[in-house]
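Need a 3D model of the sequence below.
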Amino acid sequence: MTLSILAVIAGFVLLVLAGDRFVTGAAALARNLGVPPLLIGLTIVAFGTSAPEMAVSATAAWVGNPGLAIGNAIGSNIANIGLVLGITALVQPLHVHSNTLRREFPVLFAITLLTLALLLDGELGRFDGAVLIAGLGLVIYWMVSIGRASRISDPMTAEYAEEVPRGMPTATALLWLALGLVLLPLSSRLLVWGAVNIASGFGVSDHVVGLTVVAIGTSLPELAASVAGALKREHDIALGNILGSNMWNLLAVLGLPGLIRPTLLEPAVMTRDFPVMLIFTVALFAMAYGFRDGSRLTRFEGGLLLGGFAGYMATLVLTAA
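Model (predicted):
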């Protein structure tokens, strides 16, 4: 058990490092090639923040643990809203000005409903995975269109211009990109091995481990990025990272195990976990979209999100016990 815990810790550390180096290298390379900062943020950065979840999900499905992959996808979305945005709003209330984000809210909600419709039969099959991956392609095309059309007018343009690495030699960018691509599958394999052993040792399902330990661990990069963005008054990036990550989690992180290893869902997925994810998504939509006096997420609302997440985690622990 000690070796498994150390493997999980080492896997998380390497995943964070791999994701960070991948994003840094890919973003710097894209900037050197003349790609606009907003387009880099909406595509490369969005992909990079979900790269750890994608690597873990694909690895878990490949080695025969699709339950862990499904738990990771749904649990990461819950953690991103409840834990990451909850803590971020407590540290610094978020005021959203980007029209791009106001368009992403309904898209995330539509993707959530599409995923719900695909999973209502209690199975994540290859058809479901293909539909989700095709949806990812459409979303990427849509984000590329937005990034090319909103180079100046959107507030996120200036924020991403500050965040995207500049002045990095192309050779260095390629080196970091390659390092990230190598470390992602290796660290995810180490993490999955340790997580599966921990699940067996405590007598809980892979799905529960994916919802808790793995989901929280793979959401740590989003937490660091969102808090850092909020403290630098880059509120649109702080929230945009979460919206983009949650879209990728449903379309890619959940789509990959469907293509790699179709499986029946545990009953709790549709009776407990997916409804909780839907509630958090609707709550975020109602709190931050701007139906009241502007688009903002207050400390009180952040506390509600964090409290809801803590309650959900407590329910999982008590149920597993």
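
going forward, measure contacts between C-alpha atoms and count neighbours the same way
Will do.

What is the end-to-end distance of stretch 115-128?
Using Cα to Cα, to the nearest Å, the end-to-end distance of stretch 115-128 comes to 8 Å.

Here is a second sequence; please produce its structure as well for comparison:
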Amino acid sequence: VGLTVVAFGTSAPEFAVSMKASLAGQADIALGNAVGSNIFNVLLILGISALIAPLSISRQLVRLDVPVMIVVSMLLWVLSADGNLSRIEGLLFVAGIVFYTALLIFLGRRSADNVEQQTDLPKQSGPERRYNRLTILLLILGGLGALVLGARLLVTGSVSLARLLGVGELVIGLTIIAAGTSLPEVATSVVASVRGQRDIAVGNVVGSNIFNILCVLGAAAAASKTGIAVTTSALKFDIPVMTAAAVVCLPVFFTGSRISRGEGVIFLVYYAAYIIYLIWTAKTPVEMENFRQILWWYVIPLTAIVLIISVILSFRNGRGKTTIT
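From the prediction side, this is the model:
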């Protein structure tokens, strides 16, 4: 559930905003929205959700979905290396989300068939449908209309804000727009964590990140004749940070099949550092070069060492073999 209906549904604002920005020729907002949302989802949403309660990780997440998230993040990095995500590359991404969705449906049906064969559950009659088809259709159309209008207002307002503050549209896309369009993911994951549905809390984030790259950026690039231009700063810092956030999920998820509160705190600290970097470099990029060096040569390697030690300890304790569900 978390990786299909919930995840893709909560990414609808990102899709609407990036499509509107792409069609309006505002590539920095289209790119910043998707990349910033992915960073926000992993570091902030999972961090907050883990603080509420340690998050459990399903077997499919570790074996399939997180590796897919890592691969598509790296693929975006590679394809953007020439400074542009072309229309052809966008169509490739769209084809990827179609294939991935079909794979999830196939695996879900096979899993459901296995459960039915192993259990003999009585059919539940259930209550009658509350809404008829016309009502559902009107609700969908109304929601889509509000989404399109909201996307237009958000993009227009963000451009004005960027000019007022004297910062680039990419920074606004990576911060304000990304946080705004990720609010459905925040609500879904936090509520799921509070209710004890921790697999949905994590699955929603992973699924949304995959959707943001393959569908949101893919469709935005395909809709533009010239594709989406990728700035040097995004290529050298923001996309690598997004990729690193995706990569770090695999060992964190694998060690004990859960995200502990301590790991949640680490995620939140990293997101705070990232936002501080963006704000400061928006005005004084030269003075913050030392911050960039500290991040790449000290913080990230130290994190990698801690994660490697965690993996080794989990193997010694046998957690990695016994607690993945």
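
for structure 1, which helix is longest?
The helix that spans the most residues within structure 1, counting by DSSP state H, is helix 170-202.

other SSEs contacting it?
Counting contacts by 3 or more Cα pairs under 8 Å, 6 or more residues apart in numbering; DSSP states H and E, the secondary-structure elements packed against helix 170-202 of structure 1 are helix 2-32, helix 46-62, helix 206-209.

What residue in structure 1 is paired with Leu55 of structure 2?
Leu55 of structure 2 maps onto Leu94 in structure 1, with residues paired by TM-score structural alignment.

What is the neighbour count of that match?
Other residues lying near Leu94 of structure 1 total 25 when counted by other Cα atoms under 10 Å.

Also Pro37 of structure 1?
Residues within reach of Pro37 of structure 1, counting by other Cα under 10 Å, total 24.

how about it, what does it touch?
The neighbourhood of Pro37 of structure 1, defined by Cα atoms under 8 Å, 6 or more residues apart in numbering, consists of Arg31, Arg151, Thr157, Tyr160, Ala161, Val164.

show me where structure 1 has strands.
In structure 1, the segments counted as strands under DSSP state E are 94-95, 123-124, 263-264, 296-297.

with structure 2 superposed, average distance for the first one?
Meaning strand 94-95 of structure 1. Aligned to structure 2 and superposed, strand 94-95 of structure 1 gives a mean residue distance of 1.0 Å (mean Cα distance after the TM-score superposition for structure 1).

against structure 1, where does stretch 184-200 of structure 2 fall?
Counting by TM-score structural alignment, stretch 184-200 of structure 2 sits on residues 221-237 of structure 1.

tell me which residues in the matching stretch are buried?
Residues 221-223, 225-230, 233-237 are the ones in stretch 221-237 of structure 1 that count as buried (16 or more other Cα atoms under 10 Å).

just stretch 52-59 of structure 2 next, same as before
The neighbour-count criterion (16+ other Cα under 10 Å) identifies Ile52, Ala53, Pro54, Leu55, Ser56, Ile57, Ser58 as the buried residues of stretch 52-59 of structure 2.

per the alignment, Val107 of structure 1 corresponds to what in structure 2?
Taking TM-score structural alignment for the superposition, Val107 of structure 1 sits opposite Val68 in structure 2.

I meant to write Val276 of structure 1 there.
Under the alignment (TM-score structural alignment), Val276 of structure 1 maps onto Val241 of structure 2.

Pull the number of nearby residues for that match.
Using other Cα under 10 Å: Val241 of structure 2 sits among 20 other residues.

residues in contact with the residue nearest in space to the middle of structure 1?
Taking Cα atoms, centre = their mean as the criterion, Ser245 is the residue nearest the geometric centre of structure 1, at 3.5 Å. Residues counted as contacts of Ser245 of structure 1 (Cα under 8 Å, 6+ apart) are Ala46, Phe47, Thr49, Ser50, Asn77.

Need the counterpart of the third one in structure 2.
This means Thr49 of structure 1. Counting by TM-score structural alignment, Thr49 of structure 1 corresponds to Thr10 in structure 2.

thinking Asp128 of structure 1 is in contact with Leu256, fair?
No - using Cα atoms under 8 Å, Asp128 of structure 1 is not in contact with Leu256, being 9.8 Å away.

Of these two, which one has the most company?
Neighbour tally, Asp128 of structure 1 and Leu256, criterion other Cα under 10 Å: the higher count belongs to Leu256, 29 against 24.

which one in structure 2 is aligned with that one?
With TM-score structural alignment as the criterion, Leu256 of structure 1 lines up with Ala219 in structure 2.

next one: Trp193 of structure 1
Mapped onto structure 2 by TM-score structural alignment, Trp193 of structure 1 lines up with Thr156.

ok, so what distance separates its match from Asn204 of structure 2?
28 Å.

Please identify which of those two sits among more neighbours.
In this comparison of Thr156 of structure 2 against Asn204, neighbours counted by other Cα under 10 Å, the higher total goes to Asn204 at 29 against 14.

can you pull the contacts of the more buried one?
Counting by Cα under 8 Å, 6+ apart, Asn204 of structure 2 touches Gly2, Leu3, Val6, Ala7, Glu185, Thr188, Ser189.

Helices of the stretch 151-300 of structure 2, residue ranges please.
Using DSSP state H, counting those that start in this stretch, the helices of the stretch 151-300 of structure 2 run over residues 169-172, 178-181, 183-194, 198-211, 218-223, 232-233, 239-254, 261-283, 289-294, 300-317.

which bit of structure 1 covers the last one?
Residue correspondence for helix 300-317 of structure 2 in structure 1, counting by TM-score structural alignment: none.

Which position in structure 1 pairs with Ala112 of structure 2?
The criterion is TM-score structural alignment: under it, Ala112 of structure 2 has Arg151 as its aligned partner in structure 1.

I figured Leu15 of structure 1 was touching Met54, is that so?
No - no contact is recorded between Leu15 of structure 1 and Met54 when judged using Cα under 8 Å, the distance being 10.9 Å.

Burial check on Thr263 of structure 1, number of neighbours?
The burial count assigned to Thr263 of structure 1 is 20, neighbours taken as other Cα under 10 Å.

which residues sit in contact with it?
The neighbours of Thr263 of structure 1, taking Cα under 8 Å, 6+ apart as the test, are Pro66, Glu123, Leu124, Gly125.
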